[in-house]
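Chemist: sharing a model prediction with you, sequence too.
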Amino acid sequence: MPTHPSRPPRDHLPPTSCWIATIIEPVPATKEIAQMTLKTHSGSCHCGAVRFEADVDIAEGTIKCNCSSCTKAGRYRVVSGAESQAGYQWTPPGRSGPTIQFLFCKVCGIRTPGRGEMEAMGGTFYAVQVELLDDVDPDELAAAPIQYMDGRHDRFDRRPDDIRFL
């Protein structure tokens, strides 16, 4: 499999389609949040036109969701290439407006981290795909717990009945 010159080879990483939800606001004053160990990871799209940094604690785990967007397809800041992104918002049936803004690289088409607002997710959050992180430790990622969410049925507190394809 060819690799991008700015990235390490990906064949050593476990297969995954996980993402990390970083809750931005409101920030709950809990012991769990205080014990998180945030690390700044750098990431990029496939072609490198969009580069970002995300402050996340991989040990807190990743999320796999079965909503139509996740199955088809930290604190976060774009370091370079913001002009190379295009946005997409979708309003799910029964909702008054979009719940998440997806961003894509205009050059290679890879989805870059998105921003959402959902009460079920704790308010404002960013979804950072772990596949985009260039410097993630494969052992740390493999050891991270995975939380499954039934986003297809708006049951973000439940595991989907079928996780075989997540």
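Modeler: Received it, and whenever you're ready, just let me know what you need.
Chemist: going forward, measure contacts and count neighbours with C-alpha atoms only.
Modeler: Noted.
Chemist: give me every residue that touches the residue nearest to A127 when sequence neighbours are not counted.
Modeler: The shortest distance from A127 to any non-neighbouring residue, by C-alpha to C-alpha, 6 or more residues apart in numbering, is to A21 (4.7 Å). For A21, the contacting residues are 62-63, 74, 125-128, taking C-alpha atoms under 8 Å, 6 or more residues apart in numbering as the criterion.
Chemist: comparison target below:
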Amino acid sequence: MPSYNGSCDCGAIQFDADIDQPNGAILCHCDECKIRYGAFCPVFPVPDDKYKITKGKEYLKSWAYKGDSGEPVPCTFCSNCGTNLYRQPKPFAGNKIVIAGTLKEAWNSEELKPTASVYNSKKLHWFTIDNFKNLDQE
């Protein structure tokens, strides 16, 4: 499982994440992702034990929004610059849903690319998901 480095925008928080590439990135079209990131957000599920903060733990802050299930969805961010680092929704218990943009070096590589899409009924009408596995159908 390849390991990648990531950070928040200001660099106060840095981390290493081991990403199981066959799972690939997931494009999330939920309302929260649209509000925070624009049209959608590419994310990676990373097992909790494969995500290690290497610098800046003192800058970690969390808050939660109410998910579709009615359960809170904890979100962790940098208290210095506000960068969202990951979420931990109950359906993905044991994983951090890492915001792909925090993997600055790796995100531009050919290794990490979106392969699936979720919350497709909420996607913006102009975005095409024809080339992505539809996780809503599973």
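Modeler: Cool, the structure landed. Owing to the predicted nature of the structure, the values given are computational and were not obtained by experimental measurement.
Chemist: hang on, the earlier thing: in strands, which of the contacts of A21 of the first structure fall?
Modeler: The strands in this structure, assigned by DSSP state E, contain 62-63, 125-128 from those.
Chemist: nearest to E53 of the first structure, of those residues?
Modeler: Distance to E53 of the first structure across these (C-alpha to C-alpha) is lowest for V128, with 9.8 Å.
Chemist: for the second structure, what spans make up the strands?
Modeler: Taking DSSP E as the criterion, the second structure contains strands spanning 3-7, 14-18, 25-28, 41-47, 51-55, 60-66, 72-78, 84-87, 95-99, 114-118, 133-134.
Chemist: report the angle between the axes of the first one and strand 14-18?
Modeler: Relative orientation of strand 3-7 of the second structure with respect to strand 14-18: 150 degrees, computed using axes from the mean of the first three to the mean of the last three C-alpha atoms, to 10 degrees.
Chemist: okay if I get the contacts of A21 of the first structure as TSV plus distance to D135 of the first structure and neighbour count?
Modeler: As requested, these are exported to TSV (distance: C-alpha to C-alpha, whole Å; neighbours: other C-alpha atoms under 10 Å):
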residue	distance to D135 of the first structure	neighbour count
T62	16	22
I63	19	18
G74	15	22
F125	22	24
Y126	19	23
A127	17	23
V128	14	28
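Chemist: quick check: P113 of the first structure vs P160 of the first structure, distance?
Modeler: If you measure P113 of the first structure against P160 of the first structure using C-alpha to C-alpha, to the nearest Å, the figure is 23 Å.
Chemist: ok, the two, which is more surrounded?
Modeler: Set side by side, P113 of the first structure and P160 show more neighbours around P113, with 27 against 20, by other C-alpha atoms under 10 Å.
Chemist: chain neighbours aside, what residue packs nearest to that one?
Modeler: Taking C-alpha to C-alpha, 6+ apart as the measure, P113 of the first structure lies nearest to V128, with 4.6 Å between them; neighbours along the chain are not counted.
Chemist: closest to the centroid, which residue in the first structure?
Modeler: In the first structure, the C-alpha closest to the average C-alpha coordinate belongs to V128, at a distance of 2.5 Å (C-alpha atoms, centre = their mean).
Chemist: would you mind finding the match for that residue in the second structure?
Modeler: The pairwise alignment with the second structure assigns V128 of the first structure to V98, based on TM-score structural alignment.
Chemist: quick one on the thing from earlier: tell me which two in the ones in strands among the contacts of A21 of the first structure are the farthest apart.
Modeler: Of all pairs drawn from these, the greatest distance, 13.8 Å, lies between T62 and F125 (C-alpha to C-alpha).
Chemist: returning to what we had before: let's have the strands of the second structure in CSV, adding distance to N108 of the second structure.
Modeler: Output for the strands of the second structure, formatted as CSV (distance: least, C-alpha to C-alpha, whole Å):
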stretch, distance to N108 of the second structure
strand 3-7, 12
strand 14-18, 16
strand 25-28, 13
strand 41-47, 13
strand 51-55, 20
strand 60-66, 25
strand 72-78, 22
strand 84-87, 18
strand 95-99, 14
strand 114-118, 12
strand 133-134, 21
